[in-house]
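Peer 1: Pasting the sequence and the predicted model now:
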Amino acid sequence: MSKHVAAATAGTASLDADDETPSQGGLARLAYAFTQWAEKWFPDAFIFVILTTLVVTVADLAIGAGPLEIAEGFGSGFWSLIPFTMQMAMVAITGYVVASSPPCTRLIAKLASVPGTGPQAVAWVAFVSMASSYLNWALSLVLGGLLVRALARRGELHMDYRAASAAAYLGLGSTWALGLSSSSAMLQANALSLPKSISEISGVIPLSETIFLWQSVVLYFVLMIMSILVFYFASPRGHHVKTAEDMGVDVRSEMATEQAPSRPGDWFEFTPVLPILIVLLAVGYFWGQFSEKGLLATVSSLNNYNFFFLMLGLLLHRNIRSFLVAVTKAVPTAAGVIIQFPFYGAIAAMLTHVVGSDGASISHHLSHLFVSIANGDTFPVIIGIYSSVLGFLVPSGGGKWIIEAPYVLQAAKDMHAHMGWAVQIYNAAEALPNLINPFWMLPLLGIVKLQARDIVGFTFTQLLISAPVVMFLLWLFAETLAT
């Protein structure tokens, strides 16, 4: 990958090496302008969720909902995402624990040795993030964030730390929902988990009709190639670059340090025997899961993902003491997730469960508005826009599909559209608002030690370019799948 990027951009790369202050291209100037604005005006992620809560409150009042009903929706929904909150916190913690182990430190260092210049490093992070997101979105966050830190330790790259951190987020902002961890595609393919309200409309839709459609695969690669190029050319150069040191980030804090027992009782903390015994139990569990459910179903479970990484971290650290030291360092990376996700649970409840004077919720009004103006020709674009709008307010892939599916699939059925492609319209479009919504950024921000305002200028640049391309391709490929 690095060789291809270097060959395709040799002229620009030479500027990085030979010119102290190379000129900024159009994309770099655009991203720089957005970043300057975001650093000055974009609020902290917690302020963002508070303001969103108040906006939804006003919207509920506007449709005629009573103040007490809105308050009830806020309170009842506040803890609805607690299992997911714990899962997301563990994504950040276990990823950090694994990466701080000596073997992974060496592996990530090898990945970090590939690019030769700062812009190439940013493009390399984008590639790694999006490629890994096809397997698992959580993996892309953790691997991308830790790769950024490893690259930042190579001071000679003069890599913009903000742009690289934003590139690590592209798996969530561009491609994850087109891959194997797509919540909606997995839900539609599993008859046992499919709600009756959805199964009565579409029935089971196999993966061959969703993420494995050739149109979906082409869309994935178009987004990947386009995003890599955007971030390469949008990456700051010369004196515009802000390194990790400039951002006040210590990128050496996860480096493993050797410890030794100081008393006889420390044997239990330093022996590798206890971690191995526990990991053997985990191996037995995963063997049973593979045998019963198959590889795809096993790895697509977020609980299994976190369990695997926790056990892997325990094994790679080789002893309990090193493992616990890593956990202690990792816990602060999850602080934003723990305090903010409950508010998103409240927002989701206020959007879907609080009803106005006509007995309908905000999400019901939105779905009917968009579906009513769609026809056979405009269905992909209209539903894509609708999915993006609701995705900004309810940033939860699987949960949001359960809300949207009855409307989207019924409209697809009435218009004789391809049911599987309707799922992919949802998948591709709902990832777009992730580029500016801090919800999914939080685990990554915890790893790279930045604020949302530091990276959102670059991700907004990506949104401006990718949104029209995604909508056009959704429409174009729908024409090849018309039933």
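Peer 2: Sure, I can see it. Numbers count the residues shown, from 1 in each chain.
Peer 1: C-alpha only now, for contacts and for neighbours.
Peer 2: Fine.
Peer 1: give the contact list for the closest residue to Val241 other than its chain neighbours.
Peer 2: In this structure, Val241 finds its nearest non-sequential neighbour in Asp160, 4.9 Å apart by CA to CA, 6 or more residues apart in numbering. Asp160 is in contact with 118-119, 122, 235-237, 241-244, counting by CA atoms under 8 Å, 6 or more residues apart in numbering.
Peer 1: Present these as TSV; the columns should include distance to Ile70, neighbour count and secondary structure.
Peer 2: Output for the contacts of Asp160, formatted as TSV (distance: CA to CA, whole Å; neighbours: other CA atoms under 10 Å; DSSP: H, G, I helix; E, B strand; the rest coil):
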residue	distance to Ile70	neighbour count	secondary structure
Gly118	49	31	helix
Pro119	48	29	helix
Val122	44	30	helix
Ser235	44	31	coil
Pro236	45	29	coil
Arg237	49	24	coil
Val241	46	18	coil
Lys242	44	17	coil
Thr243	45	21	coil
Ala244	43	24	coil
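Peer 1: Next one: Leu463 relative to Met226, how far apart?
Peer 2: Look at Leu463 and Met226: by CA to CA, to the nearest Å, they are 12 Å apart.
Peer 1: Settle it for me: which of the two has more neighbours?
Peer 2: Leu463 (21 against 15; other CA atoms under 10 Å).
Peer 1: Need the three-state assignment for the more buried one.
Peer 2: Following DSSP: H, G, I helix; E, B strand; the rest coil, we place Leu463 in the helix state.
Peer 1: Next up, the contacts around it.
Peer 2: Taking CA under 8 Å, 6+ apart as the test, what Leu463 contacts is 432-433, 435.
Peer 1: what about versus this one:
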Amino acid sequence: MLKFLSRPAVKLVDRYLPDPYIFVLLLTIIAAAAAIAVERQTPLAVMRFWGDGFWSLLTFSMQMLLILVTGFMLASSPPVKRLLQKLASLARNAGGAIILVTLVSLAASWINWGFGLVVGALFAKELARLVRVDYRLLVASAYSGFVIWHGGLAGSIPLTIATEDHFTADQIGVIGTGSTIFSFFNLALVACLFVSIPLVNRLMLPDDKESVYVDPKLLDDDTPTRVRITRPAEHLENSTTLAWLVGIPGVLFLLDHFVLRGGGLNLNVVNFMFLSLAIVLHRTPRSLLTSLNEAIKGGAGIVIQFPFYAGIMAIMVQSGLAETMSESLISFATEASLPFWSFLSAGLVNLFVPSGGGQWAVQAPVMLPAAEALGADIPRVAMAVAWGDAWTNLLQPFWALPVLAIAGLKAKDIMGFCLVQLLITGIIISVGLTWF
């Protein structure tokens, strides 16, 4: 049945889903028109919201570009390549490859969302070198594991409300992760998705005549040839000592951060970890730079599109449109149904504000008073917003950009399979938030 459902979904998306850049342009126009029509903002005001907010994600954009680049450099180092090859050898057939890449992506995304995006995509490429499998579904399976991230260790909303002096602390206090990430209902949701997502991906595997395969030779990275050193500068470029004098202190800093200071994972720490390990494992600066030149080719989408999403977020927040959307969806909620409607509203807002922390800043002033008025469970409502934010990433190509850049595919190649996962995971998460 799932194979039957995925076939028209793949064809529909392949025909009508535009390039992510076109998608972000259309979202910009829709958000601006809605702010004018619904919120009665003037075109001048909307233009100012957009222009003033356009560059507000520059730090985040650079972080995401570095996630792609440093993750690629790490995975292309000889030791990691051998590890991925050994793990990929566990897959004996196409079905096994689909299940294996999904489980690896789910586990990595639960630990950290940036780590999951990069590891899933690179592992999919490694599997495609060894197993004859539909490459579109393989990469879609790697991306589908990302849906779990906001219920994991790096979920921005549960970590925000667990932090002292967060912006809603006066209203709800500090809510520990025992009530959110490690609560029974959230762990039960995570467990259900660890079972259902790989199974659904496996059942969507097309027949041989409908599958799209990739020539493994096209996935092979260029292996640098050993050059004869003729200049003093080339001794430095090929010096293991020089690389390790910088890379090993970076690894020691991470040990100090995690072990002695009890620090956690965030985007900067993940990037620093990827870079330090890449420097050490590549052994020479020349090997690292060769890998960098290959990695940077896939970063164009991030560079050009993230500023547009920053502009959309500014329109949504400053015009009041995001608040209006949230209020309209929860206006008829009850104590029991508020988590469900919070989940749906967060999923809708996420299409325009694809940022977990930014979305909570938009929706918390609406959701928290509603939860207090109805007597609803506030940690559950907060996690409902978190899961809604993660859920529609299966439809919103914003977060797929690093995966697509590494895999060498377009959004339309994988989003048909993701659409089926969107429907099924939406049902599972809705039931979990309401009944678990």
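Peer 2: Here it is on my side, so go on. Just so it is clear, the model here is predicted, and its values are computed rather than measured.
Peer 1: if I line the two up, what does Val431 of structure 2 land on in structure 1?
Peer 2: Matched by TM-score structural alignment, Val431 of structure 2 corresponds to Phe472 in structure 1.
Peer 1: Which of the helices or strands spans its match?
Peer 2: Using DSSP states H and E, Phe472 of structure 1 falls within helix 452-480.
Peer 1: List the buried residues in that helix.
Peer 2: Neighbour-count burial for helix 452-480 of structure 1, counted by 16 or more other CA atoms under 10 Å, picks out 452-463, 466-467, 469-471, 473-475, 477-478.
Peer 1: likewise stretch 140-154 of structure 1?
Peer 2: 140-153.
Peer 1: can you tell me how far the residue nearest to Val241 of structure 1 sits from Thr85 of structure 1?
Peer 2: In terms of CA to CA, Asp160 of structure 1 sits 31 Å off from Thr85 of structure 1.
Peer 1: now Ile278 of structure 1
Peer 2: Distance, Ile278 of structure 1 to Thr85 of structure 1, using CA to CA: 25 Å.
Peer 1: Which residue of these two possesses the greater neighbour count?
Peer 2: Taking other CA under 10 Å, Ile278 of structure 1 and Thr85 do not tie; Thr85 has more neighbours (20 against 13).
Peer 1: Can you find the partner of that one in structure 2?
Peer 2: Checking TM-score structural alignment: Thr85 of structure 1 goes with Ser61.
Peer 1: Who are the contact partners of its match?
Peer 2: 302-303, 306-307.
Peer 1: residues contacting Val174 of structure 2?
Peer 2: Neighbours of Val174 of structure 2 in contact, by CA under 8 Å, 6+ apart: 161-166.
Peer 1: let's see 10 Å
Peer 2: Contact partners of Val174 of structure 2, counting by CA atoms under 10 Å, 6 or more residues apart in numbering, are 160-166, 168.
Peer 1: Quick check: the gap between the equivalent of it over in structure 1 and Leu295 of structure 1.
Peer 2: Using TM-score structural alignment, the partner of Val174 of structure 2 in structure 1 is Val204. According to CA to CA, Val204 of structure 1 and Leu295 of structure 1 sit 20 Å apart.
Peer 1: same deal with Gly66 of structure 1?
Peer 2: From Gly66 of structure 1 over to Leu295 of structure 1 (counting by CA to CA), the distance is 48 Å.
Peer 1: which one is the corresponding residue of structure 2 for Met419 of structure 1 nearest to, not counting chain neighbours?
Peer 2: Under the alignment (TM-score structural alignment), Met419 of structure 1 pairs with Ile378 in structure 2. If the residues on either side of it in the chain are set aside, Ile378 of structure 2 comes closest to Ala371, at 6.1 Å by CA to CA, 6+ apart.
Peer 1: The one you found: neighbouring residues, count only.
Peer 2: Ala371 of structure 2 has 23 neighbours, counted by other CA under 10 Å.
Peer 1: Quick check, it in contact with Asp377.
Peer 2: Yes. Assessed by CA atoms under 10 Å, Ala371 of structure 2 is found in contact with Asp377 at 6.9 Å.
Peer 1: which residues are in contact with both of those two?
Peer 2: Common neighbours of Ala371 of structure 2 and Asp377 (criterion: CA under 10 Å, 6+ apart): 335, 338-339.
Peer 1: In CSV, list those along with neighbour count.
Peer 2: Shown next, in CSV, are the shared contacts of Ala371 and Asp377 of structure 2 (neighbours: other CA atoms under 10 Å):
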residue, neighbour count
Glu335, 14
Leu338, 28
Pro339, 30
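Peer 1: Out of those, which is nearest to Leu218 of structure 2?
Peer 2: Nearest to Leu218 of structure 2 among those is Pro339, at 46.2 Å by CA to CA.
Peer 1: Just give me the match in structure 1 for the closest one.
Peer 2: Using TM-score structural alignment, the partner of Pro339 of structure 2 in structure 1 is Pro380.
Peer 1: isn't there a helix covering its match?
Peer 2: Yes. Assessed with three-state DSSP, Pro380 of structure 1 lies in a helix.
Peer 1: List the buried residues in stretch 293-309 of structure 2.
Peer 2: In stretch 293-309 of structure 2, counting by 16+ other CA under 10 Å, buried: 294-296, 298-299, 301-302, 305-309.
Peer 1: Ok, stretch 411-429 of structure 1 next?
Peer 2: 411-413, 415, 417-429.
Peer 1: Ok, stretch 372-388 of structure 1 next?
Peer 2: Judged by neighbour count (16+ other CA under 10 Å), stretch 372-388 of structure 1 contains these buried residues: 374, 379-388.
Peer 1: What is the corresponding segment of structure 2 for stretch 179-186 of structure 1?
Peer 2: Under TM-score structural alignment, stretch 179-186 of structure 1 corresponds to residues 152-159 of structure 2.
Peer 1: Give me the neighbour count for Gln410 of structure 1.
Peer 2: Residues lying near Gln410 of structure 1 (other CA under 10 Å) number 18.
Peer 1: Tell me where the stretch 51-200 of structure 2 has helices.
Peer 2: Along the stretch 51-200 of structure 2, counting by DSSP state H, counting those that start in this stretch, helices occupy 58-75, 78-88, 94-111, 113-130, 135-144, 156-161, 169-172, 184-203.
Peer 1: quick one: which of the ones you listed is nearest Phe272 of structure 2?
Peer 2: helix 58-75 (8.4 Å).
Peer 1: okay, the angle between that closest one and helix 113-130?
Peer 2: Helix 58-75 of structure 2 runs at 40 degrees relative to helix 113-130, counting by axes from the mean of the first three to the mean of the last three CA atoms, to 10 degrees.
Peer 1: so helix 58-75 of structure 2 versus helix 78-88, what angle?
Peer 2: Angle of helix 58-75 of structure 2 versus helix 78-88, following the same axes, to 10 degrees, is 80 degrees.
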